[in-house]
Structures are given as structure tokens and as C-alpha cells.
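Colleague: Need a 3D model of the following:
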Amino acid sequence: MKKLWLTVFLSGTVAALAAGGVLHLAGLPGWGDAVWAAATAAAVLPALWWVISALRARRLGVDAIAVLALVGTLVVQEYLAGALIAVMLSTGRVLEEYALARAGRDLTALYERAPRWAHRYEDGVPKRVDVAAVRRGDLLAVPAGEMVPVDGVVAGHTAVLDESALTGESMPVEYPEGESVRSGVVNAGSAFDLRATGTAEESTYAGVVRLARETEAGSAPVVRLADRFAAWFLPATLVIAGLAWALSGDLVRAVAVLVVATPCPLLLAAPAAIASGLSRTARHGVVVKGGGALESLGRARTLVLDKTGTLTEGRPQVLDVVPAPGYAADEVLSLAAAVDRVSSHVLATAIVHAAEARGLDGVTAAGVRERPGSGTEGTVGGRLVRVGKLPASAVPADTDATGDPAATGIADPAATGTADPAATDAPRTDAPRTDSGWVAAQRARAALDSAITVWITVDGVVAGVVLLRDAVRADASRTLRRLRTAGIDRVVMLTGDRAEVAQGVAAVLGVDDVLAERSPAGKVEGVREEAERAPTVMVGDGVNDAPALAAAQVGVAMGARGSAASTQAADVVLTTDRLDRLADAMDVARRARRIAVESAGVGIGLSLLAMAFAAFGFLPPAAGALLQEAIDVAVILNALRALAPGRGTRLRVDRPTGELLQRFDQEHATLRPALELLREAADALDGPPRTALTLLRRVHDALDTEIMPHEQEEEQRLYPALTRLLGDPEATVTMSRAHAEIGRLADRLARHLELAGEDGPRPEQRDDLRACLYGLHAVLTLHFAQEEEAYFSLAGHAD
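Modeller: All right, here's what the predicted structure looks like:
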């Protein structure tokens, strides 16, 4: 209705202006002036209503100047100026409505495209039902090109999904069977089945819709700043107009001053710019709850981040599998996975995923039982396998039997599963009972690596240990660098974790301060202390982060996997599990705020300059009206620049390069087992020569058929693309140097194998072989980490 009324208002004023002009040209100036005067008088009513509405909202709007100008033109008989002001009023309001509607289009699209239908299997046939009828456990079909209606788990073959509506990610993402997917994403591949894990109301997209409805541009401080401008601009206009009249005795000059100050929709540019910013952040998969939050985000100087789930993945990953003497790493891992196969425990899931990545899936464990506080046990091939804390009975008498200090907090990574067929033999007799020195060495390494230990015993004999660690997000370092470039002066890590673990993560990321071992109340206190020093943003994802999020000027929740409590307490919600979206949102916030202030300031400055010309008689009312119309239109259009992508701190990646980055990043994951094989081969050099030779040959094969081809193709295809993207021929030089060192060490290993013969490496070769293997492991580990941080984290920036 409002849009229709404004359209009629604009059409009427324009028609009246044109009709009056035609009458003047036809030699009927009296009739022409009458039409213009009627249009002017008609425009007084809506202008007066806008003044009253502003006063009811306890705002002093500059529309009062419009009323005075319209009345003034009638008094001094400047009817053309009055008609122009009427057109200016209607044009300004229509432009404002368009600007806010255009700026809010992306937010509105979020809830307008909410899924309404689902295809639920009934008697083996998918039938269309209302999405509200879907219940947990229902099996749904998701046809090609349709939206995933509810959260669920892929039940058929691999799903290829377009997540751009939620995350801003332009490239399709593959989800294998068993992986969880969120509602609101679109099936970009062939049809697949989905097992619902929640109702439509409980699903991710419903939450995003609720958040989108909460956004409002009018509450931004910068918009209130526009109201404060109006508070002094109105009296200043009246003073200038009064002085012009008093000093010249010409009322027309006073009216001209009022005309060029009318109706000042330039102050509407502030909400238009902020609304544009809200729309832009939505495209990046970030929902900002109101213009006030966006404007505060743009002023932030301190960033406080929770560690687990924010700076780290929030999911422990297998760091290494260390077999006891007499066992192999793959055998140990397969035994652990056999017991943990169907467990939902986070540590068990990590172990099973690591085993699957190595292709270790064999027979199913039997008689699996949970032992709360210690772990799980089951029978594999007639042997009793225990996974969890180190049993006291398996530890020599001179070793502390109270349990593994590094394993504190490890409870019941349990359930049934499968193991390596090689593990189905009779109980081993060649596996020596692990001595306290070996156990102590693994505990020491776990402490140094800030790792969690999960011990595996077979018939009471320690078979090995799995080390797990919550990895730092690949995009964390790049995101922090971008945020510092955007204006963040101080970065603080806030966590309830142990100080030594937190310090290890902080050292990698280069944060300014660490607040460790903090309770929820301690987190709130820490955030408040930072907020007293400077505008502060707090980022978290857990239930215990909710109070701290509320204590900051801007709370940011990792909404993709975060708790409902943190999402509700936050001012900004990242709908995707990617920290770099925060940097995107801050880029948008700073740009939107800058454009809003710039638009209001420049508009007022130009109006004041025009008022000065009008006061001295250089700008008659009609010309002043045309000039003010041009100023208002220009300023509002300038505000809409906030809709366009700014340069910001994000490096934009073309699609072909993005696809290359994704491909090589995925290859890194498949090459991880080969890195672990390097350490295993180095450790085996102290054992039987033939066993060492077997492992060395496996290492050589992995280098020759997997690692080196990968590195060579990076050199030939990826690095030239990155050189073009980064615009710097030196950008990949250090990485190329690493490739050369990897090649040199691989050649050295090959020569050692030639010298070893069929009996295995000779004693004089062992020291250099060990140095070669450990060197390869160190260089490759560092090289992979550097590529993943510096290059592969750019994969999500592809346009």
C-alpha cells in the first residue's frame, strides 16, 4: 500500500509540473501557475504528516523545513519552485523506499525461499507432503535442483550441494553417505535420499529465517547520528533564512534558503547504507541482528575469540598412531576402530575416520562393553581389545598406575566395529610387554604436542597409543591477519582449556594475549575488561560462551555447529562453519558505516554551501530546488554503493584457481597416512633389518607414486596460477624451494635403498637414513601446513 501511494504521489507531482510547463508554453501562464500552486498545496499535507510522525517517534525530522519551504513558495508566489519541491519530496521518498527495499532484498530472500514441501517415502514411493509434516527419522527424497527441506543425514549416494544461499560459497560441496547436511541448501547433483534428523521448525534454515526477521537498519547508531544532525540542521536553516530576510529585506531569499535545505532525504542515506550493509553480509552467510550491531562491528578494535570450535576445528583428529614394539601402526589403528566403529563419542569418531582414510575396515568386534571412565572393550579374533585409558594391569609396577595424565577427560570412546583381517590371528606371543620407558616416552610426547592419548591393549598387553589433537582451523591465521588489516588492534584468546594447550595454539596464531582456564563467569569478566578499553567483538560457539557474547559490544556466534544459547545471545551469527566469514562481515560493516557517514556529511555540506549562495541572492528558489534534487539523488545513490562488493581485505579467487586449490587440498588429506609412514619407518630402523627394509620400500613407493607426483603437479599447475592471482612472482618461491628439498631427500632415500640390498639397511646407513626420514617428515609436515594456511584457505574465496 505504501509503495502504491508513493507511486501515485510521484506521478501526480510530476504530471502537475509538466502540465504547468505546457500551459506556460501555450501562453496561459496564469493557468500554469495555478496548476503548480495546486501541486504545492497538495504536497503540504503529506509533508506535514511526516513531521507529525517524526515528532510522535520523538525525532525532530527535517521534513519541517519542507513544510516551511512549500508554504513560503506559495506566499512569495514562486509556484514553479513549489512544484519542484513537491516533485523533490515525492522523488526522495520513492528513492528511499527503493533503496531500503533493494538493500533488504537478500535478507527478504532468505525467508521467502524457505522450503515448503518435502518428498517423503510412503510405502517405498516418495510423495510430496507439507514440510511441517516431516518428523525425525523420516526418509526423504531430494530431487535434483530442489532445496533440502530439513536437517538430515545423506542416506543414499554422495550428495552434491549448492550452499551459496546459506554460506555464500559459490562452489558445490560433496557430502558422502552418512554426512550431515543442513536445510536450505540446494541439490546441485543427482537425486539422493535423506534421513531427517529434525523437523522443519528445528532445522537450520528455520533458525536463519528467524534471525533474518530480527534485522532492522533503523536502530543503527549512525542512523541516530543522522537524527542528531537534523536537531541542529533545522535551527541552523531557520537562522540562515531569517538573517537573509532581515539583512536583505527580500523574503524570496529566505524562501530560497529553505528550498535548498529541503527535504533533506540525504539524511535517509544513512539507513539506506546500513540496510545495504545488512544485505551484503547476508550474501556472505552472515546474519547481523540489526543495524546497530553492524555499525558496532564496524567500530570494533578488540577481538576476543573462544578457542575450541572457533579457532580450532572443535573435533579432535588423529595426530599419530604409535605402535608398541611388535605391532604395526595400521594394525593398532584397525583394532581401535574395530571397537569404536559405531560409537558417537567424539574421540571414537576421529579414530574411525582415520582408519577409514587408510582403508582399514575388517571384521566386526564382538561383545563390546562400555566401562564408564576408562573406555570400551570388545573381542576381535578371539582377543580382548581395550580402548581408552591405560589399564593399571597393563602398566609395569614402576609406572604410575593411576592412569594417564594426558588422557584426563577421555571417557568411553565406545562401541562395536571392524578391524584389519590381519588382526584375526591367534593372540601374539612375540609382542613383548611394553616397558615403562616406552609408555613414559609416549606420555611425554603427548604433553609436548598438547595431545590426547587413547591406549589400545590386546589381552592385557599394550599394543600402542593413538594421539589426538584438536587442529587449528586452516583459515584461522589468514582470517586474523585480515582482521588486523581491517582495523583490529588487539586479539585475545579466551578459553576454559589448560594454559599449556591454549599457549600452543596462541603461538601458532600470534594472538596478543591468552586468558586460559576460565569458567563461564571468568569469561564474562575477561570480556568486560576488554570492552572497557575498546569496542570489543567476542566470538564463540558453546553454551558456556553465551554470557560472554552478551557482555561484548558485539557477540558473534558460530551458528553452523554452535549452541542455540550462543546463537540467541549473539548479535551476529555465522551460518557457515567458517571463521573467515567474520572478516568478510567486518569488511562490509566498516565500508557501510564509512559510506553512511560520508553520504550524510557530504550531503549536509553541499546543502549548507547552496544555502549560502541562496542567502546572498545568487540562487533563486526554482534553481535551488533543482540543485537540491540533484544533491539528494546523488547522495542516496552513493549510499547504495554499500550493496556492491568492496575491495576489503579479501583476496578474490577466480573459479579455475579455486578448483585447483580445492583439488590439491583434498589430495593433502589422502597423503597424510604417507607422512605417518615416514615416522614409522624411522622408528623401525632400531628393529630387524628386513622389517625396516619392508617399511622403507613402502615409503619409497609412497614418495614415488603419490607424494612426488603431487608436488610436481603443484609446481607445474597450481603455483603459476597463484603467481598470477597474487601478482607477485616471488609469492611461491619458498614453496618451490621446499619442493626441491623434498625431492633431494627422496632421491637420497632411493640411493640408500639401492645400497641396502635384500638383507636390509646396513648399520652404517641407519643414522643417515633416520635423519633422512625424519627430515622428510618435518619438511613435508611444515610444507603441507604452510600450503594449507597460505593457499588452500583461499579455496572458499572463489567467485
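
Colleague: going forward, measure contacts and count neighbours with C-alpha atoms only.
Modeller: Noted.

Colleague: which helices and strands does the helix or strand residue 690 falls within pack with?
Modeller: Residue 690 belongs to helix 689-702 when assigned by DSSP states H and E. In terms of contacts (3 or more C-alpha pairs under 8 Å, 6 or more residues apart in numbering; DSSP states H and E), helix 689-702 is packed against helix 655-684, helix 733-756.

Colleague: want to put them side by side, so please do this one too:
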Amino acid sequence: MPVNEPLLRKILLAIAVLGLAAGFATHFQLGMENLADSIWAFASAPVIAALALSIVRDLWAGRFGVDAIALVSMSAALWLGEDLAAIVVAIMYMGGNVLEDYARGRAQSDLKALTDRSPRIAHRRRGEILESISIESVSVGDDLMVRAGEVLPVDGVLLDDDTRIDESAITGEPFLKACKQGDAVRSGTVNAGEMFHMRATAVAAESTYAGIVRMVEAAQTAKAPFIRMADRFALVLLPLTLIVAAAAWHVSGDPVRALAVLVVATPCPLILAAPIAFIAGVSRAARQGVLMKGSTALEALAKVRTAIFDKTGTLTHGGAQLIEMQIAPGRDEDELLSLLGSLEQASHHVLASAIVALAGNRGLTLTRPDSVCEHRGSGLIGTISGIRVSAGSRSLILAASAPPAWAERVVSRYQGHPVLVVYMAVEGRLAAVLVLGDGLRADAVSAVTRLRNAGVRRSIMLTGDDADAANRIAATLPLDLVVADASPADKVAVVSAESSKAATMMVGDGINDAPALAMATVGVAMGARGATASSEAADVVVLTDSLGAVATAVEIASRTTMIARQSIVAGIGLSALAMIAAAFGFLSPVSGALLQEAIDVAVILNALRALGDHGKRKMGYQ
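Modeller: Predicted structure coming up:
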């Protein structure tokens, strides 16, 4: 049966604290000094024994740390008859470990919440039979029922007319998402409406939430190069401490001074600060809907100086978006959009879906269209509440007639651009012209600007689209370079070249851009639309449909690394000063232990600042 180490540390701390209290009572109330010393020594023994076993276990596994200083200092205190110093060091050492357990638990709480809520059961319908099965038994194509309040077990598509989904646990988005029949739904989200049916499109292991859990596990176990460097540097501290202690003993002739030096070096803030700060940073990013593959990805993100963006689905929405709507004089835009959205409900064209969604997002009422005639590739003609409405190409709506001046101006403005123009007529008269295209994300400009403020010196668009489409989008962005007409091989070459000059971040959809994501120093996948979360190519996955989350991730990474460095430099510096003071006799072993514990507490509390929102306004967190 595995040992519950956090519980064991709490028990050992309790024994040491009770031993200290019992010893003081025996010493001051009963006047039995020898018995008090024996109680302190006896209460210190379990801590010393547990620490010795831990060190042996670590050595057997090929690890070595500065916990050995604590063992040496407590053993030396008992050997020199400084039993009070031994029990104080035992309390301070175990207290530091318990505090570290608490801090680590707080830092990991958001990550643990993700894994704890993993779906385990699915309700599968076969004919008239409804059976509850493990999610591992779900196959693609299964008809699943999801009850109100349940976590969706796998990725799928909605079979019922509509529902509302709570995606806050994986995206950080607090608002419910309205879904309609045919929409994709993701595992790990919650049914916030009534019971509905869905069809599985992926097995459990390949669904969104399984990918999230894998990344969370990686985040909790992987060590950043920064932390590994800290571990190696910590190895220098033990021999250095022994040298300083021996020198203090040799010069003063007092072995208690050597003991005081050992005590103030126990334990090392270097070991405590870095892991807690990085786990806190990864946890903070998870709350913002950004998953990182451990501390390594976070540290690398903090070093990024070049950002490369795919265009479609990254800088843009990746679908048909309304760029501009020009209406005839005297017409009402919402009224026209309501009529157009009502008509387009009868079509399965991708533009129709975009127009219907636009009308729905504005809260407009849509009416069932009548007598609809669809001209394939040209448009629709139908009746909405007795009003004849037509929408489509110029030839369908205007035939050979020239458009009026107000319409000609908007059409001319987009001449040569990769956009689609939809003409709309009401009762045979041109009423509106809509320009649709792959629109720029609303937060794209601010995201690129925030990245520059966070230290990213160079921003590049890298796309397989033609130059005209790329330049139209790039014209409004603060970019340093646009590379268009790029094949997957070209993308890899560009990313490789940029990575050789500086730490580079590639932001893409995680599917078509997988080779480029893998080549970059840090690959960031925009995974809000599904399976990207399970992409092995990405180091970071953005679960919310926002480019601003990429900037937030870089800001969090930079702040976390800064806090880790602050903690380490301050902790080591203060410990070094304390060692010098102890060597010169200004600190006793007991006061040194108390001082070192204060240093450790300060270091841990500072590292936990990576969890918080300090500087939110300045850094632009959403």
C-alpha cells in the first residue's frame, strides 16, 4: 500500500510540535532539564529517521538534493547536545514541507479539477434499449443520451433541435453556448439544458477531454529546464555549506557555530520556489482556457521572441463572416437581415449558415420561408410573411441591370479581393448588398500588440492562401512579414529558419499546421473547434476561441518565470547572508532555524503569486 507522504509529514510535524511543548513544560515547570533534553531528542528522532529513509530512496533512484543538509544539521545538533536546536530544526523542516504541500496543492487545484471531473459513464441507446456503459465502450456512430447536468462523455454531434452547453470547465468562458441540431459538441463540457441525444464522432481516447487529461498529466510531471538547472545548482550548496561550517568551526574553535551554519542552510529555497511557481503558472493558464504540456512549455513560452501565425482559423475566423452590409436609403438593417436570415434557413449553403447565425446573434426573429426556389450556385427566391425576398448573385438579382450608385461603391471597394458579394432584393427592388469573407478576428490586432508588449519582437503571417487574401488580412495587423502561397514544406522551412535566429512560437490549427507546430520552439494549437486538443504536435492548446488567449499565455509565462527568479535569488541571497552571520557567531542554531523558516515561507508565498491576477489590467488579461 503506497504511503500518503503529505499525511506522514503532518504526523511528523505534530510529533515534533508536541515534543517541543512537552520539553518546555518539563524544563520550566518541573525543572527537569535532562528529561526535557531527552524529550526533545526523542521527538526529533522520527523526523531524522524519515528524512534518512527518504534520502536513501532518492539516492537509489539516482537523485540527490539538499535535504541532506537538514539530516546533517539535526544529527549534528543531537551529537553536540543541542537537543532544543534539533527539535526546532525538525519542526522548521517539517513545517516547510507541509507548507510546500499546501502551496503545491493550491497551485495544482485547477489542474486537478480538470482530471477529477473526467466522464466515466455514457448512456447508449440501441433501439428501445437504454444502457449505461463505460466511456471506453463507446464506438463512433453510437446514439448517446446526455441527461441534464451531465458531463458529455465523448465528442459528437447534436441530434436534437437545440440545447445549451456549459464549456466553462475547459475554456474558462462563463456564458452558456447555444447549440442546434448538427452542431459539434465536445467531451468534458456540461449539458446545461434538458436531456438531449448526440451521435458519437470519436471514441473516448481520441475525444477532446482525453487530450486535455493527457496534457494535464504532463503538466503535473514534466520538469522545465529552469527547474532542472535549479536542481543541479542545488547540489553545489551541500559541499559549500559544509566548507563554510568547517571554516567557522576551525577559526572559532566552537562546533556550535558550524551547527548554526548548517541550520540556516536548511532547506533550500531554490528547490521550493521554482516548482511551485511553474505549477502555479500552468494552473493560472488552465483557468484562462490554455493548456500547457508542463513547465517546459511555460518556460519556453516566456522566451519567445518571434511569433508566426497561420491565417485561416487563427488570425481569421476560418469561415464566412460578414465584412460589410450596405443597405438602400430608407431601409432598416435589422429588418432586412431578419428577412434574409429567414429566407436562408431553406438553404444548406455555407453562406446561408453564416447569415442565419448572424441574424440569430443579433437576436432577430426568424420566420419560416414559403414557396422557396433555390437556384443552385446563384441564390434563393421565396416569400417571408407575404413579402417576396430574393438573395444571391448579381446576375440572379439584377439580371443585366446596373446596380445603383450606393451598391456600386461597396462592390468596387472589394474588387479583386477574395470575398463573396450577396445581393438582396425585396419585392423586386435591390435592398442590400452584403460582403462576406474570412474575416479578421476581433481581438487579432490587440493580441499581436499585446505580444509585442510582452517581448515578442517579430510577428509573421505564414499561410497557404494566395497573396491577395493574405495581404487583405495583413493590412490591418502590425506584422513584420507576410509569407503567402506556402506549402506545408514551405511552412516548416520558414519556421525552421526563424527558430534558428530566436525562440519562435508557431500558432495554427494543430491539424494542417502540425509539422510547423512541431518544428517551432513552442507550438500553439487553436483547439476551440474540436480534436486539436489531442494533437501531439502542439506544446500549448488554446481551448477558447480567442487569439487573445495566446497573448495571455505568453504574459502568464513571462510573469511566472520572473516570479520564480525573484524567489530563487531572494531566497539564496538571504540564506547566504544568514550563513555568514551564523559563521561569525551572530546567530545561534535555534534563532538560525527560525530565520531560515521565515525565508522559506517568504519564498513560497512569493512563488504562489503566479496563481493570482496581480497586474491584470496592465497585462491585458481577459
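
Colleague: TM between them?
Modeller: The TM-score (TM-score structural alignment, normalised by the length of structure 2) is 0.84; 597 aligned residues with a C-alpha RMSD of 4.1 Å.

Colleague: hmm, back to that, in TSV, list the helices and strands packed on helix 689-702 of structure 1 along with mean neighbour count.
Modeller: Output for those, formatted as TSV (neighbours: other C-alpha atoms under 10 Å):
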stretch	mean neighbour count
helix 655-684	19
helix 733-756	16
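
Colleague: Format those helices as CSV; extra columns: distance to residue 780 of structure 1.
Modeller: CSV is the format used below for these (distance: least, C-alpha to C-alpha, whole Å):
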stretch, distance to residue 780 of structure 1
helix 655-684, 7
helix 733-756, 7
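
Colleague: I'd like to know which of those helices lies nearest to residue 778 of structure 1.
Modeller: helix 655-684 (9.1 Å; C-alpha to C-alpha).

Colleague: so the closest one corresponds to what in structure 2?
Modeller: Aligned using TM-score structural alignment, helix 655-684 of structure 1 spans no residues in structure 2.

Colleague: and the angle from that helix to helix 689-702?
Modeller: Computed by axes from the mean of the first three to the mean of the last three C-alpha atoms, to 10 degrees, the angle separating helix 655-684 of structure 1 from helix 689-702 equals 170 degrees.

Colleague: If you count contacts, what does helix 655-684 of structure 1 end up packed against?
Modeller: Where contact means 3+ C-alpha pairs under 8 Å, 6+ apart, helix 655-684 of structure 1 is packed against strand 312-323, helix 689-702, helix 763-790.

Colleague: For residue 608 of structure 1, which of those is the nearest?
Modeller: So among these, helix 763-790 is nearest, using C-alpha to C-alpha, at 50.0 Å.

Colleague: What residues sit buried inside that closest one?
Modeller: 766, 769-770, 772-777, 779-780, 783-784, 787-789 (16 or more other C-alpha atoms under 10 Å).

Colleague: which residues in structure 2 does that helix match up with?
Modeller: Under TM-score structural alignment, there's no match for helix 763-790 of structure 1.

Colleague: Quick one: distance of that helix to the chain centre.
Modeller: 33 Å (C-alpha atoms, centre = their mean, to the nearest Å).

Colleague: can you check stretch 571-582 of structure 1 too?
Modeller: Centre-to-centre, stretch 571-582 of structure 1 and its host chain are 3 Å apart (C-alpha atoms, centre = their mean).

Colleague: Next: stretch 203-213 of structure 2.
Modeller: 16 Å.

Colleague: thinking again about what came up before, can you lay out the helices and strands packed on helix 655-684 of structure 1 as a markdown table showing distance to residue 527 of structure 1?
Modeller: Converted to a markdown table, these look like this (distance: least, C-alpha to C-alpha, whole Å):
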| stretch | distance to residue 527 of structure 1 |
| --- | --- |
| strand 312-323 | 20 |
| helix 689-702 | 49 |
| helix 763-790 | 28 |
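
Colleague: To residue 465 of structure 1, which of these lies closest?
Modeller: So among those, strand 312-323 is nearest, using C-alpha to C-alpha, at 5.4 Å.

Colleague: which secondary structure elements does the closest one contact?
Modeller: With 3+ C-alpha pairs under 8 Å, 6+ apart as the test, strand 312-323 of structure 1 has helix 329-340, helix 346-357, strand 461-472, helix 655-684 packed against it.

Colleague: now the angle from the longest one to helix 763-790?
Modeller: Right, the one you point to is helix 655-684 of structure 1. Using the same axes, to 10 degrees: helix 655-684 of structure 1 against helix 763-790 is 150 degrees.
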